[in-house]
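In: Need a 3D model of the following:
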Amino acid sequence: MLYTPIKFRNVELKNRWVMSPMCMYSCENGMANDFHFVHYGSRSQGGTGLLIVEATGVEPKGRITNHCMGIWNDEQAEKLQKIVDFVHKNSESKIGIQLAHAGRKGSTWNNLQISIEEGWETVAPSPIPYHPTERIPHTLTTDEVKEQVQNFKKAARRAVEAGFDVVEIHGAHGYLIHQFLSPLSNIRTDEYGGSFENRIRFLIEIVDAVNEELNENTALFVRISGTEYAENGWDIQSSVELAKILKEHAVDLVDVSSGGNIHGAKISVFDGYQVPFSSQVRNEAGVKTGAVGLITKVEQAEEILQKGDADLVFVAREILRNPYIAVQGSFEMKEDCFFPHQYNRAKISS
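Out: The predicted structure follows:
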């Protein structure tokens, strides 16, 4: 199954391998540069079905650090378009971008909050910092929440104009959207807080706004944290219910990760530790899902698909170590996979 095509709207992926979005912390003023061109271009030469560009801020305060990527202006989008064009012209990979806002987890470096002078005042649904030693974030007003929805919409428009095949909305890992979803970080009393329906409203409004900018040639994914590993917090059943609603709002795939919103949460980490969350969301909500989390081997990835735990396999650290995991896996499994014609002399024959 790893080398079976799959289609989302009109976007056909040649295989089920996905390069998971991973921050590179290498931008100035949110701008992609030569490093990013080589980084993403090289992974496209490895046969990966879909590459997703790292968390990209929809406004300056949406970044995690001063060196994170942005797409809040046209110049940033033009830099990204060069990467998109290379991938399309020199591989069979599709390429997506993850639109993000860090919320209260922004203005940091090396996982520590930096000063307002070096960084910025963070924002959040409620005046609750991620860590007790951090500054209290600015509570977004109702109007400011709606402005953030528009920031995602404008970013999606730029992403489409740049030629991206997939737009992924980052609703996981304790960033702004996740902060709204969780009753532990969202204690609002307006239309964006309180009940489950109110807490998911921000994300649903973003999904609808982004979909207005998309067409059948650009698919929409949403990344969520299946659970935040905290009592009375966001959990897997909440994720299943959310996924059902996302499906109704024309989301093509739910990318299921976990954690990130509660400082000090106890997480048992092992190979494939997040796969059960993907499986439960897929099978109980009836949506396509992506599995992620210490997936390092071809056999492991194939088993996830064969068991019906996911439709796509998102690989992170392993694809940093080995950009050619997809094509090498095809050699092992005697399957067809893109391999640059310039490298044919190194191809392993069946």
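
In: hey, let's count contacts and neighbours off CA atoms from now on
Out: Will do.

In: Surely Leu99 is in a strand?
Out: Yes - assigned with DSSP: H, G, I helix; E, B strand; the rest coil, Leu99 falls within a strand.

In: And it, how close does it get to Ile295?
Out: Using C-alpha to C-alpha, to the nearest Å, Leu99 is found at 23 Å from Ile295.

In: out of those two, which sits in the busier spot?
Out: Leu99 (27 against 24; other C-alpha atoms under 10 Å).

In: ok, that one touching Lys153?
Out: No - under the contact definition of C-alpha atoms under 8 Å, Leu99 does not touch Lys153, with a separation of 9.8 Å.

In: which residue packs closest to Leu246, ignoring adjacent ones?
Out: For Leu246, the nearest residue in space outside its immediate sequence neighbours is Ile204; the separation is 7.3 Å by C-alpha to C-alpha, 6 or more residues apart in numbering.

In: Which elements pack onto the host helix or strand of the one you found?
Out: Under the criterion DSSP states H and E, the helix or strand holding Ile204 is helix 201-211. Here helix 201-211 is seen to pack against helix 142-162, helix 176-181 when contacts are counted using 3 or more C-alpha pairs under 8 Å, 6 or more residues apart in numbering; DSSP states H and E.

In: quick one more, to check against the first:
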Amino acid sequence: MSALFQPLTLRGVTIPNRVWMAPMCQYSAEPEGPGTGTPNDWHFTHLAARAAGGTGLILTEATAVSPEGRISPYDLGIWNDAQVEAFRRITRFLASQGTVPGIQLAHAGRKASTDRTWAGGGPLGPDARGWQPLAPSALAFDERHVRPTELTHDQIEEIVGQFADAARRALAAGFEVAEIHGAHGYLINEFLSPHSNHRTDVYGGSYENRTRFARDVVDAVRAVWPQDKPLFFRISATDWLEEDGWTAEDTVRFAADLQTHGVDLLDVSTGGNASGVRIPAGPGYQVPFAARVKAGTSLPVAAVGLITETEQAEKILANGDADAVLLGRELLRNPSWARHAARELGADVHVPHQYHRSV
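Out: As a prediction, the model looks like this:
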């Protein structure tokens, strides 16, 4: 029996298979006006196609908890009720296809206020719909990015509250899984790593202090997220730095901490917090980091990173390296990857009646 197409139950939610869609920014929301940050026809079509293709869990792109928490002016957000109503259309359709709808809650920190990737992804100033980024320390990500404003204690508490408010809205919008984005050099990751966090107060310095903001966010979200619904946390398991960075050992330690705070699965990625580093990218290159967490804790994990082939994905799960796989670019290329993989493995997966001729 295929490991890839076994259901997985976390708390009160059963995900029908282990083929999941990773969050991928589409940079397609309206940048200003009443539709700012609101999902539109593009987002519906993009997510609905992968649900019709048999994907077990779909996580939205990084969805900002505040306007200044967006990576770009074109990102999705969930800071107002109009956004909630637009998301309901998406979650209803995903659920109708047997797919579990999930949302990734995010704040971009010092990597905020940038252009769309196909326009170069450079920083945007106020004259180009940009804004002043916020961060744990006033350290720019690289030479292109602006120097962010260091957060005050009051601002930190406000952002923690914004994550909780976003989780409440996500529940109202029909999401069954919430994921906190603590990876890729965005705000929570910036607090975790000594590379980007040079604070000398209770939010900086020691491991305990640098992880405080992340724990505060998790606690605030878990307090409003129903006990029968799972909470995920996405982490960059390493900064890929030889020194003065977040490490794989830190990740294993933190995974155990997160579990005690009510996190149900760790979504294990890497990198994004330090510019100019060399990352040995290749098929499944991040899977060993997920495997380390799984071996060192009892927290379920999902693996991501150049997972493209059916046999590759099946082997990751069969070997016990992860509990699920998250596909990104491969699902952009092939929205029905799950259906094709099920056929190869002799497994069952949801097929819409309208597509019965494809079986």
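
In: still on that earlier bit, out of the helices and strands packed on helix 201-211 of structure 1, deepest packed?
Out: Each of these was scored by mean neighbour count; the highest is helix 176-181, a mean of 29, by mean count of other C-alpha atoms under 10 Å.

In: In structure 2, what stretch matches the helix holding Ile204 of structure 1?
Out: Counting by TM-score structural alignment, helix 201-211 of structure 1 pairs with residues 212-222 of structure 2.

In: Then stretch 30-38 of structure 1?
Out: For stretch 30-38 of structure 1, the aligned range in structure 2 is residues 37-45, judged by TM-score structural alignment.

In: Which parts of structure 2 are helices?
Out: Remark: helices assigned in structure 2 by DSSP state H are 41-52, 81-96, 153-172, 187-192, 207-210, 212-224, 248-260, 287-296, 310-318, 329-333, 337-345.

In: Check how far the first one sits from its aligned residues in structure 1, on average.
Out: Mean deviation of helix 41-52 of structure 2 relative to structure 1 after superposition (mean C-alpha distance after the TM-score superposition for structure 1): 0.7 Å.

In: The shortest one too?
Out: Superposed on structure 1, helix 207-210 of structure 2 shows a mean distance to its aligned partners of 0.5 Å (mean C-alpha distance after the TM-score superposition for structure 1).

In: Give me the residues contacting that helix.
Out: The list of residues contacting helix 207-210 of structure 2 from outside it, by C-alpha atoms under 8 Å, 6 or more residues apart in numbering, reads 191-194, 197, 201-204.

In: where's it relative to the chain centroid, distance-wise?
Out: 22 Å (C-alpha atoms, centre = their mean, to the nearest Å).

In: Next: stretch 139-158 of structure 2.
Out: In terms of C-alpha atoms, centre = their mean, the centre of stretch 139-158 of structure 2 is set 21 Å apart from its chain centre.

In: Give the buried residues for it.
Out: 139-141, 145-151, 156 (16 or more other C-alpha atoms under 10 Å).

In: from those residues, which two are the most distant?
Out: Spatial extent of the buried residues of stretch 139-158 of structure 2 (C-alpha to C-alpha) is set by the pair His145 and Ile156 at 21.5 Å.

In: check contacts around whatever residue of structure 2 lines up with Leu13 of structure 1.
Out: Under the alignment defined by TM-score structural alignment, Leu13 of structure 1 corresponds to Ile15 in structure 2. Residues counted as contacts of Ile15 of structure 2 (C-alpha under 8 Å, 6+ apart) are 7-9, 56-57, 99-100.

In: which residue in structure 1 lines up with Pro335 of structure 2?
Out: Mapped onto structure 1 by TM-score structural alignment, Pro335 of structure 2 lines up with Pro323.

In: Identify the residues contacting its match.
Out: Contact criterion C-alpha under 8 Å, 6+ apart gives 42-43, 45-46 as the residues in contact with Pro323 of structure 1.

In: thinking again about what came up before, a markdown table for the buried residues of stretch 139-158 of structure 2, including distance to Glu30 of structure 2?
Out: A markdown table is the format used below for the buried residues of stretch 139-158 of structure 2 (distance: C-alpha to C-alpha, whole Å):
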| residue | distance to Glu30 of structure 2 |
| --- | --- |
| Leu139 | 29 |
| Ala140 | 27 |
| Phe141 | 26 |
| His145 | 23 |
| Val146 | 24 |
| Arg147 | 26 |
| Pro148 | 24 |
| Thr149 | 26 |
| Glu150 | 28 |
| Leu151 | 27 |
| Ile156 | 27 |
